[in-house]
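1. The sequence isn't on hand, but the structure is:
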């Protein structure tokens, strides 16, 4: 019987009836609704929330005025003045000047190593494809357009038109020393079987290993050697892993990427077991449409020919960007959902990190995995940044119902705005025997003020005895917020705190180091810090924290530190006072502190250093 959900009269969230009274009591005491974004906020933080999240600020690059909480997204993904890398010279260029820059930069020439001609950069990749005619090797018998110049046959040394080169090879006389099935010495003389090198009789298992280390271009060249080597080209072992990368920039150099990806799946897709797809920073709606059409054909072909796919990764699509028109986004999600319905019974690993969907869209895609069996067999699921910023996913009954279909999760990666008592209860009931790892990211722009009871974490840890939880905080640095998230009942294995230029003159890291983190001294194994502590010295607190965490074997920090801090840590490690095996220390630029300032133990300056300590 499904549990009944009711809306809280204060914050309007959907809450299980069994928790409603307790939730409303807490809600009325501590939470109020923000009049701007209609989101629940702690009463003590309402003023800070309004000033920090909704205050209008100007972009330093394009001077556009927008709310502060959208500034980071605008500067990294939307600003027309943001710096981007030229595909030809790798220099940073303003986005609105990139097309002009690449037009002139692409007209520079580079020497082709294959034919010795000087080719313009913007057509160099296409030229190389024509120059070596890789794909015509496997499409033998079809006509190809003639290149600008003839190609010298590697066997008979005659100049052959490019569109006849691969048709020319099979018609060489068997007696010709250049026949693809024959073996020649360094001087071009035909070798008799007794005189041939070991390469001619190399076992298939060794030959497959050689081909495994070659890229696509080199594999095509090696397949020209003889019939046996050509047959190795079709070995299933060579095509089980594939990463397909699509450029998000309009460029003739990358024009064939979409066609090549589809050609690969048609030719070798039946062998595929691990597929990773990358779509790098799409520039406009034309490219997203082209990507959507290509993916429709690719997923359709793969769904028909493949029955062994175990791993699928499609990261950082950022479907909430303006370059994804509603129709394009809907068509892509329809193709992906249909594919997951067919392949869900095979998939063991799914990574959709950075998809940026609404709750309804995201749950619809995840529900496709359990379409045939009413439950999913996926053991590793990565949905970090899967939902758009500022969504309180934890309050969605639809999300909790979707997560209840996963029955064999071993590793789960998600954002803290997805965590709720209901989710922990589902994991405890359905995945307690298999769950080993939870990776939780908490970003300052994601809602993270929900109340999670320690008893929910304690119950999950009691049933999932092997569970280890890793936290990654970005710009969430204040002690009050961290203490509300890092409950002592959580079996924390790793904590990463990154300030990302967070600055507050009243903020102090000391309470976190002395009061909060020692709570996990019995389970903590990895610590990563990145913060600006130029207003306080924390050397002593950090040293005591390392000594108190008896299982801590990895420590990385980027902060203002005294050089003697490293010496003390190494001495403690040498004396067996700590279990540290890896120590990475780096100081921010401009980290010098005047003598006698009281910061850094009176040292004349804090220097940047990096060190690895071996146990």
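-> Looks like it arrived, so ask away. Not measured: the values here are computed from a predicted model. Numbering: from 1, shown residues only.
2. from here on, contacts and neighbour counts on C-alpha atoms
-> OK.
3. Neighbours of residue 401, how many?
-> Using other CA atoms under 10 Å, residue 401 has 16 other residues around it.
4. err, residue 243, not the other one
-> So residue 243, with other CA under 10 Å, has 12 neighbours.
5. For it, list the residues it contacts.
-> By CA atoms under 8 Å, 6 or more residues apart in numbering, the contact list for residue 243 reads 275-278.
6. And it, how far from residue 352?
-> 15 Å (CA to CA, to the nearest Å).
7. contact partners of the top helix by length along the chain?
-> Of all the segments assigned as helix in the chain under DSSP state H, the longest by residue count is helix 285-305. Identification of contacts with helix 285-305 by CA under 8 Å, 6+ apart yields 246, 248-250, 258-259, 261-262, 265-266, 269-270, 282, 323-325, 328, 331-332, 335-336, 339, 342-343.
8. Would you show me how to pick out the buried ones of the residues you listed in ChimeraX?
-> Of the contacts of helix 285-305, the buried ones go into a single ChimeraX selection, burial set by 16 or more other CA atoms under 10 Å:
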select :246,248,249,258,261,262,265,269,270,282,323,324,325,328,331,332,335,336,339,342,343
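9. Among the contacts of helix 285-305, which ones are in helices?
-> Members of the contacts of helix 285-305 lying in helices (criterion: DSSP H): 258-259, 261-262, 265-266, 328, 331-332, 335-336, 339, 342-343.
10. all helices of the stretch 301-450 of the chain, in order?
-> Assigned by DSSP state H, counting those that start in this stretch, the stretch 301-450 of the chain shows helices spanning 326-343, 359-367, 397-403, 421-431.
11. roughly how far out does the longest one sit from the chain middle?
-> Between the mean C-alpha point of helix 326-343 and the mean C-alpha point of its chain there is a distance of 20 Å (CA atoms, centre = their mean, to the nearest Å).
12. next one: the shortest one
-> Going by CA atoms, centre = their mean, the spacing between the C-alpha centre of helix 397-403 and its chain's C-alpha centre is 24 Å.
13. Which of the residues in it are classified as buried?
-> Buried, per 16+ other CA under 10 Å, within helix 397-403: 397, 399-403.
14. In TSV, list these along with distance to residue 16.
-> Below are these laid out as TSV (distance: CA to CA, whole Å):
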residue	distance to residue 16
397	9
399	14
400	11
401	12
402	16
403	16
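15. and which of the residues you listed is nearest residue 196?
-> For the buried residues of helix 397-403, the closest approach to residue 196 (CA to CA) belongs to residue 403, at 61.5 Å.
16. A further structure is provided below for comparison with the first:
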């Protein structure tokens, strides 16, 4: 094995690259070494351990412990610089000690900037008066790792950075991404970028790694309220990704034109779409049945998840759940929709039962104080034979829960997980629910099923 290049080692080992100095070594590490060390073993034997053994020890340590280990002798310090130990970096930009933190990050990048393949960034800084210093840190850091061949890139809390540094930091990231040609996974969800900035970054990534990226997560990548499906720059940028297997985005980033683009570029490749439908995003357009059928015809393994947030009106949900869309998982959280008195949520459940019998997961958290879904829910579980996971939090009758459990014990449905929380029960209804739960518990346990039955008493509905 070549220690200097790390050939032959698993490059996907995940270890944190955080503060490289000033952190005390956990005393437990000394205790473990003392316990395993024979008193008769001298220092010479430790300093001449094989390189492979030393690397395995390093891989078991956190970074502060690695630093201390590297200061033991010249040989151990030599192994400390092996690229295979620094394939995965976890970097926190900003923070309380933003100046010293930035200096340490950039100094570390001086010696190891070519090594990372898996880069995970986070940002914790909201002080506007230090923007120029943070900007210089980012520019310097990205420049020092420009020659790295990233496979995975993930940025958490990116929205805080772009909110603080405005458009200045976009240039740095766009320039950096244009040099990355081997990425497979890219995640900048919840960045909340402007239209121009988001399209610039997405264009840079697509131009460089569009033919290698398989997993693209751009959920909440753009600011809310932007109808991105009408923006030509966005469609052009998305068309550069020709190898996607997984795509996460918002409904305001989908349209007939975009599905046509996916159909042309991702035939036989695209397997999963996760789509968030948020109340604050434009979601009143309807994607045609033809577009979904065309995409499904060229991507036969395609499955779709829809996540509805703060949307409860039946008409709004059904407009999105086109019968021809190959839905497998549906998540609905109505929260406190202002139209709560006339949501007609039973129509939503009936629509799912009629047009999406292939669903495997249904999770509903409903504010249905004035809308009974009991009959629709029972009908749905019997009409969807592929349903395996059911989460329900809503106003439900105890008899409905009993009926669903009975269908399960009689093998008329095949749920593997059933979590239900019924709201607004009286004390008498709660006592009845305890009886129902006890009646079915033993059978569920014998079959190894994941069943939970809970209740909220009184007028607390959610």
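-> All right, it came through fine. Small disclaimer: the values here were computed from a predicted structure and weren't measured.
17. And the TM-score, once the two are fitted together?
-> Aligned and superposed, the two chains score 0.79 in TM-score terms (TM-score structural alignment, normalised by the length of the second structure); 420 aligned residues with a CA RMSD of 3.6 Å.
18. ok so, going back, as CSV, the helices of the stretch 301-450 of the first structure with distance to residue 490 of the first structure would be great.
-> As requested, the helices of the stretch 301-450 of the first structure are exported to CSV (distance: least, CA to CA, whole Å):
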stretch, distance to residue 490 of the first structure
helix 326-343, 33
helix 359-367, 26
helix 397-403, 20
helix 421-431, 11
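19. For residue 27 of the first structure, find the nearest of those.
-> Residue 27 of the first structure lies closest to helix 421-431 among those, at 15.3 Å (CA to CA).
20. list the buried ones in the closest one?
-> By neighbour count on 16+ other CA under 10 Å, the buried set for helix 421-431 of the first structure is 421-428, 430-431.
21. Next: stretch 441-453 of the second structure.
-> Result for stretch 441-453 of the second structure [16+ other CA under 10 Å]: buried residues 441, 444, 451, 453.
22. do the same with stretch 140-158 of the second structure
-> Quick answer for stretch 140-158 of the second structure (16+ other CA under 10 Å): 140-146, 148-158.
23. Just give me how far that stretch sits from the chain centre.
-> For stretch 140-158 of the second structure, the distance to the chain centre is 19 Å (CA atoms, centre = their mean).
24. next one: stretch 346-359 of the second structure
-> 26 Å.
25. Repeat that for stretch 186-200 of the second structure.
-> For stretch 186-200 of the second structure, the distance to the chain centre is 16 Å (CA atoms, centre = their mean).
26. how long is that stretch end to end?
-> 15 Å.
27. so it aligns onto which residues of the first structure?
-> The counterpart of stretch 186-200 of the second structure in the first structure, using TM-score structural alignment, spans residues 350-364.
28. buried stuff in the matching stretch?
-> Neighbour-count burial for stretch 350-364 of the first structure [16+ other CA under 10 Å]: 350-359, 362-364.
29. Nearest to residue 494 of the first structure among those residues?
-> The nearest member of those to residue 494 of the first structure, counting by CA to CA, is residue 353 at 20.1 Å.
30. quick one, what contacts that closest one?
-> By CA under 8 Å, 6+ apart, the contact list for residue 353 of the first structure reads 314-316, 382-386.
31. wait, which of those residues is closest to residue 568 of the first structure?
-> Nearest to residue 568 of the first structure among the contacts of residue 353 of the first structure, with distances taken as CA to CA, is residue 384, at 37.5 Å.
32. Find the nearest non-adjacent residue to the closest one, please.
-> residue 414 (4.2 Å; CA to CA, 6 or more residues apart in numbering).
33. I'd say the one you found and residue 443 touch.
-> No. Under the criterion of CA atoms under 8 Å, residue 414 of the first structure makes no contact with residue 443, lying 11.3 Å away.
34. Need the contact partners of the longest helix along the second structure.
-> Counting residues, the longest helix found in the second structure (DSSP H) is helix 427-446. By CA under 8 Å, 6+ apart, the residues outside helix 427-446 of the second structure that reach it are 398, 402, 405-406, 409, 450-451, 453, 455, 457.
35. neighbours of residue 244 of the first structure, just the number please.
-> Here the number of neighbours of residue 244 of the first structure (other CA under 10 Å) works out to 16.
36. out of everything not next to it in sequence, what's closest to residue 284 of the first structure?
-> residue 323 (5.1 Å).
37. between the contacts of residue 243 of the first structure, which is closest to residue 119 of the first structure?
-> Distances from residue 119 of the first structure to the contacts of residue 243 of the first structure, taken by CA to CA, are shortest for residue 278, at 28.1 Å.
38. measure the equivalent of the closest one over in the second structure to residue 84 of the second structure for me?
-> Here residue 278 of the first structure is matched to residue 122 in the second structure, going by TM-score structural alignment. Residue 122 of the second structure sits 23 Å away from residue 84 of the second structure, going by CA to CA.
39. just residue 40 of the second structure next, same as before
-> Separation of residue 40 of the second structure from residue 84 of the second structure (CA to CA): 32 Å.
40. The two: which has the busier surroundings?
-> The neighbour count for residue 40 of the second structure versus residue 84, taken as other CA under 10 Å, is higher for residue 84 (26 against 6).
41. what residue of the first structure matches up with the more buried one?
-> So, by TM-score structural alignment, residue 84 of the second structure is matched to residue 237.
42. Likewise for residue 249 of the second structure?
-> Looking across to the first structure (by TM-score structural alignment), residue 249 of the second structure lines up with residue 414.
43. How about residue 212 of the second structure?
-> The equivalent of residue 212 of the second structure in the first structure is residue 377 (alignment by TM-score structural alignment).
44. Please apply the same query to residue 168 of the second structure.
-> Match for residue 168 of the second structure (TM-score structural alignment): residue 331.
45. Please verify my assumption that the match of residue 278 of the first structure contacts residue 153.
-> No. Residue 122 of the second structure lies out of contact with residue 153 (CA under 8 Å); the separation is 11.2 Å.
46. burial measure for the nearest residue to residue 364 of the first structure once chain neighbours are set aside, as a count.
-> Nearest residue to residue 364 of the first structure, sequence neighbours excluded (CA to CA, 6+ apart): residue 337, at 7.7 Å. Per other CA under 10 Å, the neighbour tally for residue 337 of the first structure reads 20.
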